[in-house]
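Peer 1: Need a 3D model of the sequence below.
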Amino acid sequence: MLHSGAAAVTPGIRSTTDAAIAAEAEHSPHNYHPLPVVVSTGEGAWVTDVEGRRYLDCLAAYSAVNFGHSHPRLVAAAKAQLDRVTLTSRAFHNDQLGVFVTELAALAGKDMVLPMNTGAEAVESGIKVARAWGYRVKGVASGEANIVVMAGNFHGRTTTIVGFSDDPDAYNDFGPFGPGFRTVPYGDVGAIAAAIDENTVAVLVEPIQGEAGVIVPPADFLPGVRELCTRERVLMIADEIQSGLGRTGATFACDLVGVVPDLYLLGKALGGGIVPVSAVVGDADILGVLRPGQHGSTFGGNPLAAAVGTEVVRMLAGGEPQERARMLGARLHERLGALVGDGIVAVRGAGLWVGIDIDPALGTGREFCERLMARGILAKDTHGQTVRLAPPIVVDEADLDWAVDELAAVLSEVSDR
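Peer 2: Reported below is the predicted structural model:
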């Protein structure tokens, strides 16, 4: 594989990079702090910038590009649908939606699929469904429903969702926020049990907390939540927007511990890195509480998104992406684990999803990402000291080894300062 730096940089092209970054800085709100690279093309696990320099993408758009950039099956599905019809709204039926929801429901072992667009929309939809179920099925008094959520959670950026975040960057200056959420420590079944009362309609949980730093809970946590929710007649809602669809070496991260939630919240990879597609997936006795006119989206379930989503589901149905993530993930974790104590404090994760805690004495996570970028690897930091790696599942084993070698070189370089 031709690694980063092999392509010559044409004199004068640097101004193109500078101009693109300057245009964003001048005309876009500063709600992101991206690394100073301007991506122009992508294929598989690699992207190329406007200078012709290649980078191994170890973020995969926060798992939205699980199957790699420009995957031929997904691109073909999108192109074929572009020539037919792309949007009808849900005022009419289209010939792609029925296929999509049928095959996704089968993949998840559920009855129904509520399609939306973004992950945050899936979370908002899950909250609405849980509340409606609580009032119409469980018999909770009107306006009294509550949902138990986890400390350290990240479920999106809408005002409802940031209202139950404990990250000041997420919620400061965006209130007031609505009531109805109770926060407990992640990984503590006892705390969840103590927070549940007769008005609790759901427990909302990430099987692995991504934004928090790829935090993996104790092995008995999700099974304990499942047992508790069943006993207390409370819905278990699993936010698998980042952890789902092959990333962890299984179709869903819940599969790793043999747990089936009442509702799956899906997104990111469901759109194949081409279009935004999300979904709430559950059985008819829960999703069936929605009635005409009570929830919807102009673009949700559009035929273009459905066509791409169907191809994603078919790729997953064979199990090959999941097995590849499991096998490559085992190698990645083994190699990174060998670096613990040499500038790395801890390594966590599952499959091709890793959180690496950097020794504060050596620098911040952001600084390490900048150093990795200079070596041709794109990664993302979170919470100060953690570097996240989540390469596309199609990444070559040799490229994965090279990325770890480059990280080791950065650690050695910084330690020798």
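Peer 1: C-alpha from now on. contacts and neighbour counts both.
Peer 2: Will do.
Peer 1: what about the residue positioned nearest the centre of the chain, helix or strand, and which?
Peer 2: The centre of the chain sits closest to residue 242, judged by C-alpha atoms, centre = their mean, with a distance of 1.9 Å. Taking DSSP states H and E as the criterion, no element holds residue 242; it sits outside all helices and strands.
Peer 1: okay but it is in contact with residue 60, surely?
Peer 2: No. Contact between residue 242 and residue 60 fails when scored by C-alpha atoms under 8 Å: they sit 10.6 Å apart.
Peer 1: which residues of the stretch 151-300 of the chain fall in strands?
Peer 2: Under the criterion DSSP state E, counting those that start in this stretch, the stretch 151-300 of the chain contains strands at 181-184, 200-205, 235-239, 263-266, 278-282.
Peer 1: could you list every residue that touches the residue nearest to the centre of the chain?
Peer 2: Residue 242 sits next to 62-64, 210, 266-269 when contact means C-alpha atoms under 8 Å, 6 or more residues apart in numbering.
Peer 1: can we see that at 10 Å?
Peer 2: Shown in contact with residue 242 (C-alpha atoms under 10 Å, 6 or more residues apart in numbering): 61-64, 66, 119, 155, 206-211, 248, 252-253, 265-269, 353.
Peer 1: count of neighbours near residue 255?
Peer 2: 15 (other C-alpha atoms under 10 Å).
Peer 1: cool, the one 10 residues further on as well?
Peer 2: Applying other C-alpha under 10 Å, we find 30 residues neighbouring residue 265.
Peer 1: May I have the residues that are in contact with it?
Peer 2: 113-114, 119-126, 155, 204, 206, 237-242, 244, 278-282 are the contacts of residue 265 under C-alpha under 10 Å, 6+ apart.
Peer 1: hmm, back to that, can you lay out the strands of the stretch 151-300 of the chain as CSV showing distance to residue 306?
Peer 2: Formatted as CSV, the strands of the stretch 151-300 of the chain follow (distance: least, C-alpha to C-alpha, whole Å):
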stretch, distance to residue 306
strand 181-184, 32
strand 200-205, 26
strand 235-239, 20
strand 263-266, 14
strand 278-282, 10
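Peer 1: Of all those, which one is nearest residue 20?
Peer 2: strand 278-282 (30.1 Å; C-alpha to C-alpha).
Peer 1: one more to line up against the first:
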Amino acid sequence: MTARDPLPAFAGQIISAQGDTLIDASGRRIVDLASGGLGFGLPDIIGKVREQASVMGLSNRVMMSEPLLTLCRELAGMLPPALSNAYVCSSGDEAFEGALKLCKGLRPQLRRLAHIRGSEFGSLSYGRCLEEPEGYGQLRRFLGLETLTVERDGALPSIAELSQCYALCYSPLVRQNDGSLAALPPERLLAVAALARSAGVPLVCQASETCLGAAGTMFGHELSGVVPDILVLGGALGGGAVPIGCYFTSAERAYQVYGCSSPAKHGSTTGGNPLSCTAALAALESMIGKLAG
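Peer 2: Okay, here's the model as predicted:
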């Protein structure tokens, strides 16, 4: 095989997608039930992405493009007032790690993270360690990370225990003992939120896998009626066209860590680029239409 030869196809290789259906190299059709309420290849979204790509696709994160500013305003207008500041990243996983960076900045002397068992936090370093609290020992030592597991039911940690953590993280759907996913009972999350606020610990909701209709609501956190201190979005937010993620918090909390620095400066090099923001705006428009219909 030379450098110019095509790579051989294998059955697990996805070659196309339309709606909620993926096609692999053998022609097998696979229904993706985790792609949110939009799926892939929606003509309206793809058309707007193509139009934006012809003008300007990527940009450095310090450039405040019109799609970036419009997306931040649109999302902030749809979320509770306590979630006014948007930090746009390249994916939901990256946005979750950015949210933890913000929490660490609020309480830099601490090294412990609390999490609700069964929550899904993504595939990057901290997400893996929280999803498998008994695993990744070597990675935990490298990160200097300690964890406190809050069970889905039963006794909660004490205020003193939780106050030694710099964040308490959860996802709107949690994995049960039988492997299924279910929403946390609202009364349980209300109790957890009250505990977090008594301990002065930010409550972080990682809703990347449940936003834009995947859980039957627009953003996922609405399932419990609890407004988190920090909300992380991703996944279907990119409309199945371009990956994007973002995290939201209050202006007061953001100012404590970042001061007057531009939110655009806190992410990867091309995070919040015009192409991904255009895809997210088109996805929001599409989902608003679906929910209204």
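Peer 1: before we move on, the earlier item: how much space between the aligned residue in structure 2 for the residue nearest to the centre of structure 1 and residue 233 of structure 2?
Peer 2: For residue 242 of structure 1, the aligned residue in structure 2 is residue 209 (criterion: TM-score structural alignment). Plainly put, residue 209 of structure 2 is 8 Å away from residue 233 of structure 2 if you go by C-alpha to C-alpha, to the nearest Å.
Peer 1: list residues touching both of those two?
Peer 2: With contacts taken as C-alpha under 10 Å, 6+ apart, residue 209 of structure 2 and residue 233 have 92, 219-220 as neighbours in common.
Peer 1: ok, so of those residues, who is nearest residue 26 of structure 2?
Peer 2: The closest of those, once distances to residue 26 of structure 2 are taken by C-alpha to C-alpha, is residue 92, at 30.3 Å.
Peer 1: The closest one: neighbour count?
Peer 2: Residues lying near residue 92 of structure 2 (other C-alpha under 10 Å) number 29.
Peer 1: Can you tell me, leaving aside adjacent residues, what's nearest to the counterpart of it in structure 1?
Peer 2: Mapped onto structure 1 by TM-score structural alignment, residue 92 of structure 2 lines up with residue 119. Among residues not flanking residue 119 of structure 1 along the chain, residue 267 sits closest, at 4.9 Å (C-alpha to C-alpha, 6 or more residues apart in numbering).
Peer 1: What lines up with that neighbour in structure 2?
Peer 2: Residue 267 of structure 1 maps onto residue 234 in structure 2, by TM-score structural alignment.
Peer 1: At which residues are the strands of the stretch 1-150 of structure 1 located?
Peer 2: All strands of the stretch 1-150 of structure 1, identified by DSSP E, counting those that start in this stretch, fall at 39-43, 46-49, 54-57, 112-116, 146-150.
Peer 1: Can you provide the mean distance from the last one to its aligned counterpart in structure 2?
Peer 2: Translated: strand 146-150 of structure 1. The superposed strand 146-150 of structure 1 is, by mean C-alpha distance after the TM-score superposition for structure 1, a mean 2.2 Å from where its aligned residues fall in structure 2.
Peer 1: sorry, back to before: nearest to residue 71 of structure 1 among the strands of the stretch 151-300 of structure 1 would be which one?
Peer 2: strand 278-282 (19.1 Å).
Peer 1: counterpart of that closest one in structure 2, which residues?
Peer 2: With TM-score structural alignment as the criterion, strand 278-282 of structure 1 aligns to 245-249.
Peer 1: Residue 153 of structure 2 pairs with which position in structure 1?
Peer 2: Residue 153 of structure 2 maps onto residue 188 in structure 1, by TM-score structural alignment.
Peer 1: before we move on, the earlier item: wait, doesn't the match of residue 267 of structure 1 sit right on residue 121?
Peer 2: No. Counting by C-alpha atoms under 10 Å, residue 234 of structure 2 sits too far from residue 121 to count as a contact (11.3 Å).
Peer 1: ok, these two, which is more surrounded?
Peer 2: residue 234 (30 against 27).
Peer 1: and the gap between the more buried one and residue 283 of structure 2?
Peer 2: Counting by C-alpha to C-alpha, the gap from residue 234 of structure 2 to residue 283 of structure 2 is 12 Å.
Peer 1: Residue 184 of structure 2 now?
Peer 2: 27 Å.
Peer 1: more neighbours, the two?
Peer 2: Ranked by neighbour count (other C-alpha under 10 Å), residue 184 of structure 2 and residue 283 place residue 283 first, with 25 against 22.
Peer 1: Structure 1: which residue goes with the more buried one?
Peer 2: Checking with TM-score structural alignment, residue 283 of structure 2 has residue 312 as its match.
Peer 1: What's the match for residue 158 of structure 1 in structure 2?
Peer 2: Under TM-score structural alignment, residue 158 of structure 1 pairs with residue 124 in structure 2.
Peer 1: What is the burial count for the nearest residue to the match of residue 153 of structure 2 once chain neighbours are set aside?
Peer 2: Using C-alpha to C-alpha, 6+ apart and skipping the chain neighbours, the partner closest in space to residue 188 of structure 1 is residue 221 (7.0 Å). By the criterion of other C-alpha under 10 Å, residue 221 of structure 1 has 18 neighbours.
Peer 1: OK, contacts around the nearest residue to residue 244 of structure 1 once chain neighbours are set aside?
Peer 2: Spatially, and ignoring its direct neighbours in sequence, residue 244 of structure 1 is nearest to residue 252 (4.4 Å; C-alpha to C-alpha, 6+ apart). Residue 252 of structure 1 is in contact with 108, 207, 238-246, 258-260, 264, 266, 322, counting by C-alpha under 10 Å, 6+ apart.
Peer 1: repeat that with 7 Å
Peer 2: Neighbouring residues of residue 252 of structure 1 by C-alpha atoms under 7 Å, 6 or more residues apart in numbering: 240, 243-246.
Peer 1: Alignment lookup: it to structure 2.
Peer 2: So, by TM-score structural alignment, residue 252 of structure 1 is matched to residue 219.
Peer 1: Distance-wise, check that match relative to residue 20 of structure 2.
Peer 2: Residue 219 of structure 2 sits at a distance of 19 Å from residue 20 of structure 2 (criterion: C-alpha to C-alpha).
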